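Visitor: When you get a sec, could you give me coordinates for this:
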Amino acid sequence: MDSATLFADGLISSRLNEYNLTFSPDGNIRLYTIANNTSTNRFYTIFITRKEQGRWTKPQIASFSGQFSDADPFFDPIGKKLYFISTRPITTGVSKSDFDIWYVDYENEKFSLPKHLGNEVNSMNDELYPTVSEKGNLFFSTENGSKGYDLMVSRYEKHKFQRPVPLNGSINTTKTEFDAFVSPDESFIIYTGMNYADNHGSGDLYLSFNKGGFWGKGKNLGNKVNSSDMDQCPMLSNDRKTLFFTSFRDSQPYPNDKPMTTDEYLNILNSALNGLGNIFWVDLRQVIGASGIYKQSN
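Guide: Next comes the predicted model:
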């Protein structure tokens, strides 16, 4: 698997609009997001599938989702909390117009009721794609004025999250950086950069290393991962060997040497590779070789 291919075709990746896969630390639970396909009425719902007797169950809406717009699930490294974003009201009332970060506790194979992460972290703008390191620090992206989105960190100190600050170094630019997966030891980040000079498409996945608290300029992961379409929502397997991500690539042929039949056209539209979001995976060692992440982690 030296270039990205569809993951769980027919179970998770389908003709629907799928985003952001996460795993429980034991590997027996997968959660991801299914979105609607409209641009004016965005709505996201978190789905769950479990491994039972060696087989994955049919995905269902997670117990804490389905009423409000929820997305970007992420299990913390020890599997006790699941973070996600939501437009649900903080108190009784109407939904928010922006996404905040929420979490649910996970114990005895059950999720608690959702809990708001608080206004120390959340703002009146979108907070997106939370990931948490082994130190308990929270990484995410948020709007930053005319610069679009930047990558932020909220450090966990004195048993609470502190006010977020932009990541130090050259990782944030005047372009847009968002959807960042941080390695558990905070040695590297994989994130989406938009409209960079070396983009293959509208957004590509980049790799940045942490050197003494300063994040280096992102390196494009190349065409074994990135496409001419949007590539985002990176996530690594628990053994850090496989990269999962969301892509909107449309690789279906539309032959023009003769008219398509009705069945041919509907088969294209109903296939996974119809231009909506899907989950892809690739062996990260094939992308970056024996250097980089693996040299630093040994």
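
Visitor: hey, let's count contacts and neighbours off CA atoms from now on
Guide: Fine.

Visitor: gap between the residue nearest the centre of the chain and residue 244?
Guide: The chain has residue 233 as the residue nearest its centroid, 2.8 Å off, counting by C-alpha atoms, centre = their mean. If you measure residue 233 against residue 244 using C-alpha to C-alpha, to the nearest Å, the figure is 8 Å.

Visitor: Identify the contacts common to these two.
Guide: residue 21 (C-alpha atoms under 8 Å, 6 or more residues apart in numbering).

Visitor: Now do the strands in the stretch 1-150 of the chain.
Guide: Applying DSSP state E, counting those that start in this stretch to the stretch 1-150 of the chain gives strands spanning 5-6, 17-23, 29-35, 44-52, 55-56, 60-61, 70-75, 81-86, 100-107, 110-111, 115-116, 127-132, 138-143, 149-154.

Visitor: Show residues contacting the fifth one.
Guide: If you take C-alpha under 8 Å, 6+ apart as the criterion, strand 55-56 is touched by 49, 50.

Visitor: mind redoing it with 6 Å?
Guide: residue 50 (C-alpha atoms under 6 Å, 6 or more residues apart in numbering).

Visitor: Now find how far off-centre stretch 152-167 is within its chain.
Guide: With C-alpha atoms, centre = their mean, to the nearest Å as the basis, stretch 152-167 stands 20 Å off its chain's centre.

Visitor: how long is it end to end?
Guide: 5 Å.

Visitor: Go through that stretch and flag the buried ones.
Guide: Across stretch 152-167, burial judged by 16 or more other C-alpha atoms under 10 Å covers 152, 153, 154, 155, 156, 161, 162, 164, 166, 167.

Visitor: Name the helix or strand for the residue nearest to the centre of the chain, please.
Guide: strand 231-236 (DSSP states H and E).

Visitor: quick revisit: mind checking which of the strands of the stretch 1-150 of the chain is nearest residue 178?
Guide: strand 138-143 (5.2 Å; C-alpha to C-alpha).

Visitor: for that closest one, packing partners?
Guide: strand 127-132, strand 149-154 (3 or more C-alpha pairs under 6 Å, 6 or more residues apart in numbering; DSSP states H and E).

Visitor: and this one, so I can compare the two:
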Amino acid sequence: MSVQLVFSLAALLGAQAVEVTETDQPWSDQPDAHVSWVSFTPDETVALFGRHDSDWGAHRVMMSVRSPQGWQGARPVEIDGAPWPTQMRAMRFSPDGRGAVFSSAPLPGETRDDWDLWYVHWHDGRFVAARRLESPVNSSAHDVHASIAANGTIYFASRRRGGAGESDLYRAIPDLAAGWRVERLPALSSAYSEADIFVAPDEAYVIFARTDAPDGQGGDDLYISQASDAGWSEPIPLGEDVNSPGYEYGAWVNAAGDRLWFTGFRDGVYQQIQIALPEE
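Guide: As a prediction, this is how the structure comes out:
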């Protein structure tokens, strides 16, 4: 399925994308609110998405559950039965739906000012046992906007030292002996900022955001790169039916592989845009 999906995504480069409009969405209770970073369980019965104010502050993650009657009213995510005590964003489910990774501002009382990556378990309809990911995944710089592959490898953006631009892309590979082995992804990182990434469950491709690159439309644009034995392919921007002079980021492809979701800044509002992926 992943090979076909890669071809479907690549088809967006030259074919007209089909935007899907549905009146019943997880965020329909506040249709004019700013919404960023959507993620679903594999069966698409639970949705996570972010809400924030117009200046991109006051981030919180919302959750909505789908019943036979449709999506229920969204509510702030709780972990261990309580609201998260600080700002959080970009919460993405793992491919098996058993956990999620998210970005968090410093907790109350902490003197640091950088955001960190956390992992939390999803069990019996509740988020439990959140933990801050250990070094070297997190650093003294911003480490944010992650996505998890089926084998547990975490792809993320970081402003740590040693990068080519303001923010570069990395992956953290689980290592039984060392905990994590972190690699910078030079083929995907540039002098421009790459601050958000989605990885396919089998790591066959990534979709990421790059800022103000000459081959983009302006602002944050979505790019795709495919994996092979030779490494990552040259990143290519998705077509004009996806990218715009505004902002596009927060990509998510559903488990069925027939929908691409992303955040787009349209008509003064950050909103979720759903694209039906063309068949191979």
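
Visitor: what's the TM-score here?
Guide: Remark: TM-score between the superposed chains equals 0.85 [TM-score structural alignment, normalised by the length of the second structure]; 258 aligned residues with a C-alpha RMSD of 2.2 Å.

Visitor: returning to that earlier point: of the strands of the stretch 1-150 of the first structure, which is nearest residue 290 of the first structure?
Guide: strand 5-6 (21.2 Å).

Visitor: Might you calculate how far the closest one sits from the centre of the chain?
Guide: Centroid displacement of strand 5-6 of the first structure relative to its chain, using C-alpha atoms, centre = their mean, is 16 Å.

Visitor: so what does it touch, helix or strand wise?
Guide: Applying 3+ C-alpha pairs under 6 Å, 6+ apart, we find strand 5-6 of the first structure packed against strand 278-283.

Visitor: equivalent range in the second structure for the strand it packs on?
Guide: Counting by TM-score structural alignment, strand 278-283 of the first structure falls onto residues 271-276 of the second structure.

Visitor: Any chance you could list what contacts the matching stretch?
Guide: Counting by C-alpha under 6 Å, 6+ apart, 18, 19, 20, 34, 35, 258, 259, 260, 261, 262, 263, 264 sit against stretch 271-276 of the second structure.

Visitor: count of neighbours near the equivalent of residue 99 of the first structure over in the second structure?
Guide: With TM-score structural alignment as the criterion, the equivalent of residue 99 of the first structure in the second structure is residue 115. Around residue 115 of the second structure sit 22 other residues, with neighbours defined as other C-alpha atoms under 10 Å.

Visitor: what's the spacing between residue 115 of the second structure and residue 31 of the second structure?
Guide: According to C-alpha to C-alpha, residue 115 of the second structure and residue 31 of the second structure sit 28 Å apart.

Visitor: any idea how far residue 17 of the second structure is from residue 24 of the second structure?
Guide: Note on residue 17 of the second structure: its distance to residue 24 of the second structure, by C-alpha to C-alpha, is 21 Å.

Visitor: which one of those two has more residues nearby?
Guide: residue 17 (19 against 12).

Visitor: what's near enough to touch residue 136 of the second structure?
Guide: Contact partners of residue 136 of the second structure, counting by C-alpha under 6 Å, 6+ apart, are absent.

Visitor: Map it onto the first structure.
Guide: In the first structure, residue 136 of the second structure lands on residue 120 (TM-score structural alignment).

Visitor: Make a markdown table from the strands of the stretch 1-150 of the first structure and add distance to residue 174 of the first structure to it.
Guide: Below are those laid out as a markdown table (distance: least, C-alpha to C-alpha, whole Å):
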| stretch | distance to residue 174 of the first structure |
| --- | --- |
| strand 5-6 | 32 |
| strand 17-23 | 25 |
| strand 29-35 | 29 |
| strand 44-52 | 28 |
| strand 55-56 | 43 |
| strand 60-61 | 37 |
| strand 70-75 | 24 |
| strand 81-86 | 25 |
| strand 100-107 | 23 |
| strand 110-111 | 39 |
| strand 115-116 | 30 |
| strand 127-132 | 18 |
| strand 138-143 | 12 |
| strand 149-154 | 9 |
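
Visitor: packing partners for the strand holding residue 233 of the first structure?
Guide: strand 176-182, strand 242-247.

Visitor: mean shift of it relative to the second structure?
Guide: Taking mean C-alpha distance after the TM-score superposition for the first structure, the mean distance separating strand 231-236 of the first structure from the aligned residues in the second structure is 0.4 Å.

Visitor: What's the separation between the nearest residue to residue 119 of the second structure once chain neighbours are set aside and residue 45 of the second structure?
Guide: Counting by C-alpha to C-alpha, 6 or more residues apart in numbering, residue 119 of the second structure lies nearest to residue 101, which is 4.5 Å off, once chain neighbours are set aside. According to C-alpha to C-alpha, residue 101 of the second structure and residue 45 of the second structure sit 18 Å apart.

Visitor: quick one: which of those two has more around it?
Guide: residue 101 (26 against 15).

Visitor: which residues does the more buried one contact?
Guide: Here residue 101 of the second structure is in contact with 91, 92, 118, 119 (C-alpha under 6 Å, 6+ apart).

Visitor: For the aligned residue in the first structure for residue 166 of the second structure, which residues are in contact?
Guide: Mapped onto the first structure by TM-score structural alignment, residue 166 of the second structure lines up with residue 148. Residue 148 of the first structure makes contacts with residue 176, as judged by C-alpha under 6 Å, 6+ apart.

Visitor: How much space separates the residue of the second structure positioned farthest from its centre from residue 69 of the second structure?
Guide: Distance from the C-alpha centroid of the second structure, by C-alpha atoms, centre = their mean, peaks at residue 177 (28.3 Å). As judged by C-alpha to C-alpha, residue 177 of the second structure and residue 69 of the second structure stand 48 Å apart.

Visitor: With residue 84 of the second structure instead?
Guide: Between residue 84 of the second structure and residue 69 of the second structure the distance is 29 Å, computed by C-alpha to C-alpha.

Visitor: Between those two, point out the one with more neighbours.
Guide: Between residue 84 of the second structure and residue 69, counting by other C-alpha under 10 Å, residue 84 is the more crowded of the two (16 against 7).

Visitor: now the nearest residue to that one once chain neighbours are set aside: how far from residue 126 of the second structure?
Guide: With C-alpha to C-alpha, 6+ apart as the criterion, residue 84 of the second structure has its nearest non-adjacent residue at 6.2 Å, and that residue is residue 78. In this view, residue 78 of the second structure and residue 126 of the second structure are 8 Å apart by C-alpha to C-alpha.
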